[in-house]
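>>> no sequence for this one, just the structure:
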């Protein structure tokens, strides 16, 4: 079997598999796996060569990773997480929560979650300063940001303290809020040449590009300035298929028969009270209330599931 390729994550000194395990899909925002089942899935991925996982405080998957680390040697596994911390206090709480719930004494990459531009970075800079201090003390190896905005990537070019970028990259540019994929790639090229590590998110557009998954993966895999690509996976068949694709192997027909290739959708349950709280969690403006009914603009929705976190009645789910 061809070995799953690894790359240096910029100049961080971290060596990561080209395929990153996207942790969002395991948690309550999507499939709601138990920590034991999620941990087993991460272990399966590690045995296939995936040594890099992306998660976030919002995803509630720290206990899944903790289960996996009962088997996976900590020094052979790279963990990236993120939070919405904006102050020293909130950053301290986020780091403490991550370390305690995953039972680790160090986080490899800590990101400011969903940064939009230089203004949001300025508003979160106190948290960034705290993470930098924790890096100096050995509790974090690298700091950075995740973003759906080209403006945040551009702002990071003036900030050497931002070492890692986690941007949306897919063939159609789905989810990019302020431009197109060509513009995003231009700035990522500059960032990578400056030594910043880059691992992409949503290569399948949150599931919207599943029907064209081969072309979508071919596109991101042929980009020279992307160190790793985070892909959400919910079962061992999906892991095996994606590992094979990243290794350049022919797609296994038998595995494909076991995996549903269909467009996922954000589903609003009939008991929705139309309180509007979910709109606060949608930076893509894919939700709106019309005639006292919550509606989804599926052309804008990237199926992140973040809106469901704001729903007091638990009536929003990616299906």
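Arrived safely, thanks for sending. Keep in mind the model is a prediction, meaning the values are calculated, not measured. Numbers count the residues shown, from 1 in each chain.

>>> CA atoms for contacts and neighbours, from now on please.
OK.

>>> which stretches of this protein form strands?
Ranges of strands in the chain, per DSSP state E, are 6-8, 15-17, 19-22, 52-54, 78-83, 107-115, 140-147, 164-167, 197-200, 228-232, 266-268, 287-290, 293-296, 316-318.

>>> could you report the neighbour count for residue 256?
When neighbours are counted by other Cα atoms under 10 Å, residue 256 registers 14.

>>> any idea how far residue 257 is from the closest residue to it other than its chain neighbours?
Distances taken as Cα to Cα, 6 or more residues apart in numbering place residue 241 nearest to residue 256, at 7.6 Å, with adjacent residues excluded. Look at residue 241 and residue 257: by Cα to Cα, to the nearest Å, they are 11 Å apart.

>>> dropping in the other structure now:
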């Protein structure tokens, strides 16, 4: 396992972390015992960063991670979680208000609840889910979180950017007001490269790259009939509804054509593409089994991404908003 600096925090985190959304139950049925076994296997393999949120199964993901942490007897595991806003911004709103979305009472209640579910004395990284572009000026949220740091309930502060709006975090990253920003980044969702990554490097802000495998499509194993097997009401069933699944398959096929001369499978190319960007401190794929852990961590070997293939990637850029 390779480790990277987490911004200016002084942490050294595994460049491949554990994304905890899928163990909350919103991606289909889950077996908590299997989830704990998978987490412990990940920790044993060198993964030392876990990302979760109150949103993931209404706290269920946090509770399962807490059980795994109580069983773990090894080295430090950095745990990141998130609070959702009191009102989610409209996906079509390019200038949502920030003030009042994370009031003090709300943040304090979320922190206390997360501490209980995780079973820890202090949360390593507390993030705001769906952070807004005015947040570097409307700072009521930062005042409360700074107080919570002083009280010892949280260590570092981060934000999670809206899915298709990485530019909303540029000013915040450049100013260095928080330790980290979480953003979608993968072979399709490429815009963070343009402005966010340079700003993060300049401000010493860590980048957490989520959905590196595009919620499963970039594993490269879907077929025309795969959508029929998605559990109705689950996150993938909703995200890839209508014509979206067929268009995704077509774009995946085009990617496979470019990747084939360099890698034997699309998943390896997708993971190594994200790892090729030094602004990224950690990427957080979802993993449901020890085999999936092993599949992902084998790419943490420091190998260089082919320059010729990297030059072909911009033509595959495809920015979406699954929540429209």
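Alright, I've got the coordinates. Keep in mind it's a predicted model, so treat the numbers as computed, not measured.

>>> need the TM-score between these chains.
Between these two chains, after superposing, the TM-score reads 0.70 (TM-score structural alignment, normalised by the length of the first structure); 242 aligned residues with a Cα RMSD of 2.2 Å.

>>> run through the helices of the stretch 201-324 of the second structure in chain order.
235-239, 244-259, 266-275, 290-297, 307-312 (DSSP state H, counting those that start in this stretch).

>>> let's have the strands of the first structure in JSON lines, adding distance to residue 29 of the first structure.
Formatted as JSON lines, those follow (distance: least, Cα to Cα, whole Å):
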{"stretch": "strand 6-8", "distance to residue 29 of the first structure": "29"}
{"stretch": "strand 15-17", "distance to residue 29 of the first structure": "25"}
{"stretch": "strand 19-22", "distance to residue 29 of the first structure": "13"}
{"stretch": "strand 52-54", "distance to residue 29 of the first structure": "15"}
{"stretch": "strand 78-83", "distance to residue 29 of the first structure": "16"}
{"stretch": "strand 107-115", "distance to residue 29 of the first structure": "16"}
{"stretch": "strand 140-147", "distance to residue 29 of the first structure": "18"}
{"stretch": "strand 164-167", "distance to residue 29 of the first structure": "20"}
{"stretch": "strand 197-200", "distance to residue 29 of the first structure": "20"}
{"stretch": "strand 228-232", "distance to residue 29 of the first structure": "12"}
{"stretch": "strand 266-268", "distance to residue 29 of the first structure": "11"}
{"stretch": "strand 287-290", "distance to residue 29 of the first structure": "16"}
{"stretch": "strand 293-296", "distance to residue 29 of the first structure": "17"}
{"stretch": "strand 316-318", "distance to residue 29 of the first structure": "7"}
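
>>> between those, which one is closest to residue 122 of the first structure.
Shortest distance between residue 122 of the first structure and the strands of the first structure, using Cα to Cα, is found for strand 107-115: 10.0 Å.

>>> mean per-residue distance, that closest one to the second structure?
Aligned to the second structure and superposed, strand 107-115 of the first structure gives a mean residue distance of 0.8 Å (mean Cα distance after the TM-score superposition for the first structure).

>>> state the span of the second structure onto which that strand is aligned.
Taken onto the second structure by TM-score structural alignment, strand 107-115 of the first structure occupies residues 123-131 there.

>>> just give me how far that stretch sits from the chain centre.
Relative to the centre of its chain, stretch 123-131 of the second structure is centred 11 Å away, using Cα atoms, centre = their mean, to the nearest Å.

>>> tell me what the longest helix belonging to the first structure is packed against?
Secondary structure of the first structure per DSSP state H: the longest helix is helix 88-102. Applying 3 or more Cα pairs under 8 Å, 6 or more residues apart in numbering; DSSP states H and E, one finds that helix 88-102 of the first structure contacts helix 62-68, helix 125-136.

>>> what's in contact with it?
57, 62-63, 65-66, 83, 85, 105-107, 126-131 (Cα atoms under 8 Å, 6 or more residues apart in numbering).

>>> now stretch 201-219 of the second structure
By Cα under 8 Å, 6+ apart, stretch 201-219 of the second structure touches 5-8, 19, 173-176, 178-188, 197, 200, 236, 248-249, 252, 265-267, 270-271, 274, 279-286.

>>> if you set the cut-off to 6 Å instead, what comes out?
6-8, 173-176, 179-186, 266-267, 280-285 (Cα atoms under 6 Å, 6 or more residues apart in numbering).

>>> stretch 171-182 of the second structure now?
Residues contacting stretch 171-182 of the second structure (Cα under 6 Å, 6+ apart): 136, 157-161, 199-200, 203, 205-209.

>>> switch the cut-off to 8 Å
By Cα under 8 Å, 6+ apart, stretch 171-182 of the second structure touches 6-9, 135-136, 156-161, 169, 196, 199-200, 202-210.
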